[in-house]
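Peer 1: this one's sequence-less:
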């Protein structure tokens, strides 16, 4: 017998003869293959191709344009955001004729405008987004999708998205009324925005000259990148269909416009693929090990008939090749079918429509190839063990070991230590490939150490009940069966828990850049500048009675007594960041300057974007002024002990010290860099003008910095400095997140003279983590059930022996339950520890990638997902034990 052909024939016959074991092996390998195939197909389906992306942005046109300035601008090829190289000119309100003058002859353009409108809702009044677009024009085809009814054809008709219909309670034929009652709109249809299914939008026909205005443009020929850059010289930004399909080279792009890589690093895919491959090996390894032990007599007969160890290895490896190939094909087909069937639920969950259904052929072929390879690798160790077995012992049926060789402990410990060192090195050096190698080494080291750990745990059997005592001692005696099963559970827990920690970090990233906290309520009165009215006491009363309010404080802005002007805290020259140039936003510091700025304490927080009071001001720290784009907020507050703590969300002790300083006439600042010799300098300037004069005042720096830069003073201090104040907002803290209905009721009660805003943060509802916890629990439970099932099948003779000795069915069930608990429990504990370590290493690596960048980016925090840990440590072992106890047969046949 030579070659692979006889071995493969034997493997096929063995699979047909041992259908149950073959099915378990197929399930163990096909389970992760199905998950990977599903992920690849879903990713390719939901990743829009350039043509699909263009259809949603510009319909059937060649480009979408925005005219935001009268001075030259720069842009990214795929975004309409303008980057100015100097002080921007006034934003124009161009006509189609003026715009078409810059385009090739024969071009056509239609406008679309976005904005907001307050309307009446069943609970009161709310603000919805608006889109003004004649989407019946062929040029707009693809931007909206009609669900019911028809498109608006007159000024008094609108179409609603499903979310807007639910918010207003209106159906086709109903009337939607503006919050002030002056505008009534008849709903003639419902539409959806494929890119944002959750958007609550009112769609009109005509694009009025208000809100954000863009143009869909059809040109005789595709718009090239050179044509886009020519439009930039006139203050026009454009996203072209041709440019999306064939992006310009880095040399052709604007060198001063920072372009971040929005996709995950390539090393992340290598990490996922490597962990999946190792998981398949550890999942399928126990199955092949059990199969080799069940066939050890047959393999012994082959050896007795003259078979060499190479023949034995080839026969067992053929099992991996045959079953791995069959499982790979089955898993890939199931994954693709599952992706096709779950397309609609995924669209609902992700709130966006997918592109054309695609299966990502390259990734599918890679997954199938890896699955076949890992099937062979999973059979490698059982093949090596089977080839070294004693022929006489195999023919007699003797099995089991009572101790582990010390060299395996030494090798496992060495691998674990080396893998941990490699993981740390890769994390610090920002190399996910090294992290992957280190994680694999750690897992393999733990696998080699598992038999030793089983033996150590078995020493606890003396204090255990009979069933658990037998289970622990049997697990220690049959370590070749138990250790792979424990390793299989450990591998699944590592993967699921690592992904859970990373997703938890991503969901929490971006938080902490707002002066407000989620749940805070802000009230704004109508009017601008000096004409802005103060918020009367009855409005405060309505706020307290409608919202779960804790504290309410009025916030004002400092200004000039005779008219509106800008007052800001001026950073001392010696403390100013030398690398920030607010007059030239598109200019980015060099790599060396960014590293220097990050290390310079004067640049801490400079250039970061912050949000204030429900998002009313989004600031870029580092400028002298308080505008929509550039803000270090300077506000006027009361001098009571709770005002500063409530407005800036600092500890109570800081608030008390700040209140004392405010009463003494000092200005409270969030950063000591603003203070020079105990005083701060205030720059006073007219609107959009240079600094007119400066004023100095004593200052106090908060001991703990708030989440966003802020400066505060009292109205009395402002008067003493020759300044006036104007109303700005009323800030309220709450005991919980207000509901949309509560917000609508308060808005309706206050009318259109006031605006209610609720800071809802990043609006992470935990649903992704909950779903991941369920999926991870199911996968872990399936792996634990299959692994413990294989171990139970391998120990069936022991149960039969117990029955022959008079053990009751209850005892046999308790023994099976205890065996499942030992395997699932040890695997979950080891997997939890290794999974947390893996996730922390990945997060450190991802954070290290931006460690030298400036402005400083928000690092990914390390958050422990207790729900997922509880699922792995408690729920999965308990369900595995319960299942083993319920499924253990009461009567077993007597086996030799």
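Peer 2: On my side now, so go ahead. All figures in this text were calculated on a predicted structure; none of them were measured in a lab. Numbers count the residues shown, from 1 in each chain.
Peer 1: C-alpha from now on. contacts and neighbour counts both.
Peer 2: Will do.
Peer 1: Helices of the stretch 51-200 of the chain, residue ranges please.
Peer 2: 96-100, 162-168 (DSSP state H, counting those that start in this stretch).
Peer 1: before we go on, here's another structure to hold up against the first:
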């Protein structure tokens, strides 16, 4: 009981300390033997960065930064920002699909000279050899495991003209689960991009960084700032190991340092760890205390002899406390040794679980000693009450075995009531305080301790129910009440476990109800969308549709196409020559004024913004697919559950259907064919000023009550053809005749993989909460703790009441009475703990939900006042829902299971004691 938590805590301490790398170890894994890693910033122009290179911002901060007005310039060559003679090694990588034995796997493709000494420490070769020529690669163990390939196999990225031979396996010490392959520079990404460009596929967008070795003092902070002025971001070994003062960091002058801090949650994590440690100590004391009490009671004759031979109360207390001290010391040594050995033996498993290799075992003797001291202190604390109780026994009572009569403690219940009142008041105050959940948690913990203090009194109140119970449960309840020193701690331990479970379950249930209310379906229930994610895969769309109808129980299928300008393989946001776009042009007077001004929201007073956000022109658009303008027939309306007769009739008659009235004026809509969209227009999503050919089409405006499911405009094929617009297939909407099975989904996914097409399949099933598993896990956890605590209490009761059980056998009680009595003793303890824990667990959950409600209401009110969103005056929906099913399981199943288990493991008869000599 004392050693188990020490095993867990000492193992966790050694594991976390070993997984926590030193700055030098982290740098070795990040930049190898180089002095720095340099890459171009994603922002245009000069930047300022943090010393560790994890954060950056444009010079002057983000306040006046406008990327649309600062066209991205090609970054300066890395060599231009470095001292003459610097050694530079390019490290280039990007993601692509790779063909495997199972289908396709999203893999990081990397080009790096693995023979360079600068790479030392970045990768660890596991088996095989490093690649030496074109056509050879090495792969991570994670890639080999996921792909089903092995060293010696051939691997082919999708779109490549020839395979690559895997000549070795390696691992990334900090990313063990990353699927990656490495090839010599210039032999993988560039040939792949050339091949896919010729076939109309998607090219890999490489992310280029450079390992730099300059020698001497390395890359200094002044050199880093000089590189920042040229738009380069630098991770420097010298700067990280000896960082400059905050006053020398320009980034912290433009933006507050707290904005870039990564350790903002350390205080919260420390509080959580302290709370867990405190609860662990409380649970151990509550369960170990009765064990010491029973041990002292069974040794009362020896303690009485100590008193008869001149020992006083101080000596008796010392004897019992010494027992707790010795047991705590033994548990400390045993638990620490076992915890360390387990960590050493399970190191590979722990590393795989954490996803990174240890830098080495980092033993902290002082921390391990502190953890061991925790067991000693806990054992000593658990023995205090039994020691005081034993010292108060008279010598005569100890020698004769009489228990005497002890008056109930009247101070403890009063303190418990005060703690409950104060804790509840603090928790309720926390719902309105800025500290929020921290205050609620503290108040709830105080109230729970108050209930623990009241447990002896509450156990006595439960005893009054015995008059209406049969013999065995009455005896069990009477025994529990008469031995509150043993019963109350066990009940309190069950209470603590159940209270935490009920609190989390209530919070999760309430959050689930809120999420269900806020859920917005993408499609009508029971319908779906299969679409190719790559425009270059348009030739494979017919095969996708055929596979869809073959594998799923379709009720109806509606094929859709998209509008294209130029090559059908052009990407949606491409600015390449020959790739154009077709965009809906909203009439100027029907555009939202908030988005027309170059400064957007800041150009309007608060009250005007608030009014404009409620304007129909500023209604938030909803996009269900990557193409808001689709080409299809009336089947699309049928699948999307659009039953408006006018819309259906108009589409059948060859007229376009609009679901956004902002785009329609006088029954007409304008489509602009843009053959050369500018990069800035693509970034801003604005095409009203981009030159192009306008196509004015008559359209039918669907009523506002009709849901378009993210589609803004549906063009019938005849209208698109009449307007001279080219189309390309993109996928299909479909409705299902029944819910598809997991086997059907897997077969369809397998067919898509075998085609080598990147496609998305979405089926609307409605809101699917995932906390049912959480509820089940919580209930099982509470049940195990409850049965364990109740079992310990029952075992102690049997040990303590062995004389009574023998007396029952002596007077002719049936053998099953012993078994039944044990079962009811265990069930009574479990039931009392579950009932009290269920009541105690509601308070923190309610407090946390009220805190969230207050925060949501404050944000809602601020949004209304600032006009930041189109909100209504309705109060945000933050419900409090009690998980009655979980509570029912705890209240009925757990005590019943505890009682049955105790009855099954109890012997029906015990040996009769011999009568002592007179």
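Peer 2: Perfect, I can see it now. Everything numeric in this text was worked out from a predicted model, so none of it was measured.
Peer 1: List the TM-score for the superposed pair.
Peer 2: Remark: TM-score between the superposed chains equals 0.73 [TM-score structural alignment, normalised by the length of the first structure]; 819 aligned residues with a C-alpha RMSD of 5.8 Å.
Peer 1: Ok, which of the helices of the stretch 51-200 of the first structure comes nearest residue 379 of the first structure?
Peer 2: helix 162-168 (53.4 Å; C-alpha to C-alpha).
Peer 1: So what touches the closest one?
Peer 2: 119-122, 128, 171, 176, 190-192, 197-202 (C-alpha atoms under 8 Å, 6 or more residues apart in numbering).
Peer 1: rerun at 6 Å
Peer 2: Helix 162-168 of the first structure is contacted from outside by 121, 198, 200, 201, using C-alpha atoms under 6 Å, 6 or more residues apart in numbering.
Peer 1: And for stretch 444-463 of the first structure?
Peer 2: Contact with stretch 444-463 of the first structure is made by 409, 412, 415, 416, 469, 472, 473, 476, 479, 483, 487, as judged by C-alpha under 6 Å, 6+ apart.
Peer 1: quick one: which of those is most hemmed in?
Peer 2: residue 487 (33 neighbours; other C-alpha atoms under 10 Å).
Peer 1: for it, helix, strand, or coil?
Peer 2: Secondary structure, DSSP: H, G, I helix; E, B strand; the rest coil: residue 487 of the first structure is helix.
Peer 1: Tell me the counterpart of it in the second structure.
Peer 2: Applying TM-score structural alignment, one finds that residue 487 of the first structure aligns to residue 492 in the second structure.
Peer 1: out of the helices of the stretch 51-200 of the first structure, deepest packed?
Peer 2: helix 162-168 (a mean of 21; mean count of other C-alpha atoms under 10 Å).
Peer 1: Longest helix in the second structure, please.
Peer 2: helix 815-866 (DSSP state H).
Peer 1: Determine the set of other helices and strands touching that helix.
Peer 2: Judged by 3 or more C-alpha pairs under 6 Å, 6 or more residues apart in numbering; DSSP states H and E, helix 815-866 of the second structure is in contact with helix 437-463, helix 471-482, helix 484-518, helix 771-800, helix 894-905.
Peer 1: quick one: the last one to the first structure mean distance?
Peer 2: Its match in the first structure and helix 894-905 of the second structure itself, once the structures are fitted together, sit a mean 5.0 Å apart by mean C-alpha distance after the TM-score superposition for the first structure.
Peer 1: Can you point out the buried residues in that helix?
Peer 2: Within helix 894-905 of the second structure, the residues scored as buried using 16 or more other C-alpha atoms under 10 Å are 894, 895, 896, 897, 898, 899, 900, 901, 902, 903.
Peer 1: The third one too?
Peer 2: Of all the residues in helix 484-518 of the second structure, those buried under the rule 16+ other C-alpha under 10 Å are 484-515.
Peer 1: relative to helix 437-463, how tilted is it?
Peer 2: 130 degrees (axes from the mean of the first three to the mean of the last three C-alpha atoms, to 10 degrees).
Peer 1: Tell me what angle helix 484-518 of the second structure forms with helix 471-482.
Peer 2: 100 degrees.
Peer 1: How far off centre is helix 484-518 of the second structure?
Peer 2: 21 Å (C-alpha atoms, centre = their mean, to the nearest Å).
Peer 1: now the first one
Peer 2: When C-alpha coordinates are averaged (C-alpha atoms, centre = their mean), helix 437-463 of the second structure and its chain have centres 31 Å apart.
Peer 1: Now that helix on the first structure. Mean distance?
Peer 2: Helix 437-463 of the second structure sits 3.4 Å off on average (mean C-alpha distance after the TM-score superposition for the first structure).
Peer 1: Could you give me the buried positions within that helix?
Peer 2: By neighbour count on 16+ other C-alpha under 10 Å, the buried set for helix 437-463 of the second structure is 437-460, 462-463.
Peer 1: got it, and stretch 395-414 of the first structure?
Peer 2: 404, 408, 409, 412, 413.
Peer 1: which outside residues touch that stretch?
Peer 2: Under C-alpha under 6 Å, 6+ apart, the answer for stretch 395-414 of the first structure is 297, 300, 445, 448, 449, 477, 478.
Peer 1: quick one: which of the helices and strands packed on helix 815-866 of the second structure is nearest residue 667 of the second structure?
Peer 2: Comparing those by C-alpha to C-alpha, helix 484-518 comes nearest, at 34.5 Å.
Peer 1: now, among the contacts of helix 162-168 of the first structure, which is nearest to residue 349 of the first structure?
Peer 2: Looking across the contacts of helix 162-168 of the first structure and measuring by C-alpha to C-alpha, the closest to residue 349 of the first structure is residue 198, at 9.8 Å.
Peer 1: That closest one matches what in the second structure?
Peer 2: So residue 198 of the first structure corresponds to residue 177, using TM-score structural alignment.
Peer 1: if we can go back for a sec, for my notes, please list the helices and strands packed on helix 815-866 of the second structure in a markdown table and give distance to residue 206 of the second structure for each entry.
Peer 2: Formatted as a markdown table, those follow (distance: least, C-alpha to C-alpha, whole Å):
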| stretch | distance to residue 206 of the second structure |
| --- | --- |
| helix 437-463 | 44 |
| helix 471-482 | 71 |
| helix 484-518 | 38 |
| helix 771-800 | 39 |
| helix 894-905 | 57 |
